[in-house]
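**Student:** Fold the following, please.
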Amino acid sequence: MPVPVLSAREATSTASELAERFAKGAAERDSDRILPVEELDELGRSGLLAITVPAEQGGADLPVAAVAEVFRLLATGDPSIAQIPHSHFVYVNALRHAATPAQQAFFFGEVLAGRRFGNAQSEIGTKHVRDFRTTLRPDPAHQTELWRLDGEKGYATGALLADWIPVLAHLGVDGPMHVAWVEREAAGVTVVDDWNGMGQRTTASGTVRLDDVAVAAERITPYHVTFEGPQTYGAFAQLLHAAIDAGIARAALRDAAEFVTTKSRPYPDAIAELGIERHADDPTVVQAFGELELAVRAAEALVAEAARAVDRADAELNADSAGAASLAVAAARGATTDAALGTATRLFEVSGTRAALDSLNLHRHWRNARTHTLHDPAAWKVRHLGRWALDGQLPPNHGQL
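**Tutor:** Reported below is the predicted structural model:
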């Protein structure tokens, strides 16, 4: 069934409604590691996964600012559900950058029909995260019309519950990087649900094994060309990570406020010296919540500004505009990392001992924040900001900025 084509207002309204529903079961899903299969199906039916399909292909073609807000809202409900389609949006973007018109027509049609993309990008055991061994080799009987794919990928968020798995691989031995689009149920494809991280526990970010998988030439798109000139591909991907962290921060603050106003007991000295009846009226608690609100608002504002910077760069793309977008996203990543970790940590400080009960699972906010913010180091984002502030040096042109 075709999914609805949403306006920006409809997209954010739908994301807000879904986030509210997803929040109700988030603690239980995390505690029992229940994958959000039904929730992801509902997300797909909503039309939210199709909001970046180009208008000329029948899609909503919403601005990046709307996409970032959708991710932030979803993450306030359940950040695992928000993270699962991250690669879906990144590879829709990859198609916009480098696919042929025929490939775009086919895959954007798949998205508008409600189908989902996963990813098989990262590899474990290589020298660094941008070092890849997986290689597409020509099929001896069909030359370059058919290719064969072998390899193993890790951290494959979204692959388990996807219809298509974009696989990042060399085209030929030591050849340029391409994306091989592999059907989830294709022969030789195995997706292992072996993710055992302490946080983001229900993202199914497991292992993809590829054993002599046949890939037709028309299902291979170039990846390397995206970085041959100015691009916002990396900034867009990083922005969505920042939006997820901002959502985690807001959810932690929301749950802390709910706990403090309904369950926390006032400290005896506050009763004796100040005569307060509620823990929420303790001036030290009020001050702490004010500081947390300030940090979360600042992070949210930087996410919104970074999204607008990406939109501005896309409208007039050059080295300066792309660099400005990457710097804006770097600032958002730094701020959202601090806000998510800080809020999820101070949640216990302001709530009291009872908040640490395992049965309440409030610690999932810190576990989610700590796990997701490890995706790639925020310290390097800050370093690039420092180089810009000192010498006006633009950041490097790659997919992690």
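
**Student:** Please make it C-alpha for all contacts and neighbour counts, starting now.
**Tutor:** Fine.

**Student:** what helix or strand is the residue of the chain most remote from its centre on?
**Tutor:** Distance to the chain centre peaks in the chain at Ala272, reaching 47.4 Å (criterion: CA atoms, centre = their mean). Under the criterion of DSSP states H and E, Ala272 resides in helix 268-274.

**Student:** Can you name the next helix or strand after that helix?
**Tutor:** For helix 268-274, the following helix or strand on the C-terminal side (DSSP H and E) is helix 283-315.

**Student:** Following up with a second sequence; could you model it the same way so I can compare the two?
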Amino acid sequence: MIGSDKALRLTAELAAAFASTAARRDAERILPAAELDRLSEAGLLAITVPASHGGPDLSASTVAEVIRLLAAADPNIGQIPQSHFVYVRNLRRQGTPALKDRLFAELLAGKRFGNAQSEAGTKHVRDIRTTLRPHGSGWTLTGRKFYATGALLADWIPVLAHLDVDGPLHVAWVERTAAGVEVIDDWNGFGQRTTASGSVVLNEVAVPAEFVTPYQVIFDGPQTYGSFAQLLHAAIDAGIARGAVTEAATFVREKSRPYPDAGVDRAADDPLVVHAFGEVELAVRAAEALLREAAAAVDRADAALTARSAGEASLAVAAARAATTNAALTAAGRLFEVAGTRSAAANLGLDRHWRNARTHTLHDPAAWKVQRLGQWAVDGVYPPNHGQL
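**Tutor:** Coordinates of the predicted model:
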């Protein structure tokens, strides 16, 4: 059975291999299908399957560190499994015994979840139009999703939909190859180019009743579903920040020329360059520390779930999200300041760090995380109970 230490060791080994080809994948937009297969084969995508179903049942802290290590190597590979782990948690909480038996066994065999949640052209991110309509003893599913990260490379696609037009939100667990399911690789972001976060079209997809589970009820009481999801987004940004610092340092040591006024032989000895690295390292270390504390807060809430422990987890994750956003943008932007003119050469692909940071940090506005922290500081008010906190 894979434990936390082994999971992190395997992740670090795979991440080192993924990092060496990350720039090429970005430049040529090569989707990381082979890399995802290696994660599945190593058992790393099944680490949250519960012990009751033969899984490792590893903590949120371990999952966050797995995602951070992957994102430091290639944040596209870090982002793709984010929704996979979130929907494993959904299945743990909402799945029927029979559905859990079926899908947890598939996860342990290396299968992957994608997602089909957000929709383009709606009023806001929580405005869902996709519907499940009664059909015989089951349902038919119709709609169009966007930002469906992971769906193209998944075996199962959890789809967020209303029961009829105005009914409560449910999750339809749909096989990627089911009739009426079309996954379109139409994602064209300037960053996170190889997440394949495109469209899922659902045209009267037949869904048996046992493959439809409640979603909206998750938020009727204390929950860590939202904080766990946001924790993994923070881990992606922390990874982007660390990856940018690491590659910038290598470039400065090996390729940058010193500025003449510095009076040094190596750019890495220029005191202004060293100071700039120190400032960036400070921001990145602070973000990593807040990420660890946020993960620990989610684990504490999972162990003893109350309104207070869930609220504390949301606050800790909000702080981590705000800090990792700042760290990723700072590290990826200042990379060029410390590395010099040569670093702007397009063939090097160093700009991918900033493009990835800028794209992924748009996922949820950091300003709203700070707003929630301010409301707590002023009035002791916990964040609202929804999936984005």
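
**Student:** re earlier: any idea how far Pro283 of structure 1 is from the residue farthest from the centre of structure 1?
**Tutor:** Ala272 of structure 1 sits 14 Å away from Pro283 of structure 1, going by CA to CA, to the nearest Å.

**Student:** cool, and Leu136 of structure 1?
**Tutor:** Computed as CA to CA, the Leu136 of structure 1 to Pro283 of structure 1 distance reads 63 Å.

**Student:** between these two, who's got more neighbours?
**Tutor:** Neighbour totals were compared for Leu136 of structure 1 and Pro283, and Leu136 leads with 29 against 13 (other CA atoms under 10 Å).

**Student:** Doesn't that one lie inside a helix?
**Tutor:** No - per DSSP: H, G, I helix; E, B strand; the rest coil, Leu136 of structure 1 lies outside any helix segment and is strand.

**Student:** Now for it: which residues touch it?
**Tutor:** Trp147, Arg148, Leu149, Asp150, Ala169, His170, Leu171, Gly172, Val173 (CA atoms under 8 Å, 6 or more residues apart in numbering).

**Student:** Not counting sequence-adjacent ones, nearest residue to the last one?
**Tutor:** When you say that, I think you mean Val173 of structure 1. Counting by CA to CA, 6 or more residues apart in numbering, Thr135 is the residue found nearest to Val173 of structure 1 once chain neighbours are left out, at 6.4 Å.

**Student:** What lines up with the one you found in structure 2?
**Tutor:** If you follow Thr135 of structure 1 across to structure 2 using TM-score structural alignment, you land on Thr131.

**Student:** which residues does that match contact?
**Tutor:** Leu141, Thr142, Gly143, Ala161, His162, Leu163, Asp164, Val165.

**Student:** what packs against the host helix or strand of Gly239 of structure 2?
**Tutor:** Using DSSP H and E, Gly239 of structure 2 sits in helix 225-254. Applying 3 or more CA pairs under 8 Å, 6 or more residues apart in numbering; DSSP states H and E, one finds that helix 225-254 of structure 2 contacts helix 60-73, helix 75-94, helix 271-303, helix 307-339, helix 351-360.

**Student:** Switch these over to a markdown table; also include distance to Tyr259 of structure 2.
**Tutor:** Shown next, in a markdown table, are those (distance: least, CA to CA, whole Å):
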| stretch | distance to Tyr259 of structure 2 |
| --- | --- |
| helix 60-73 | 29 |
| helix 75-94 | 32 |
| helix 271-303 | 10 |
| helix 307-339 | 11 |
| helix 351-360 | 22 |
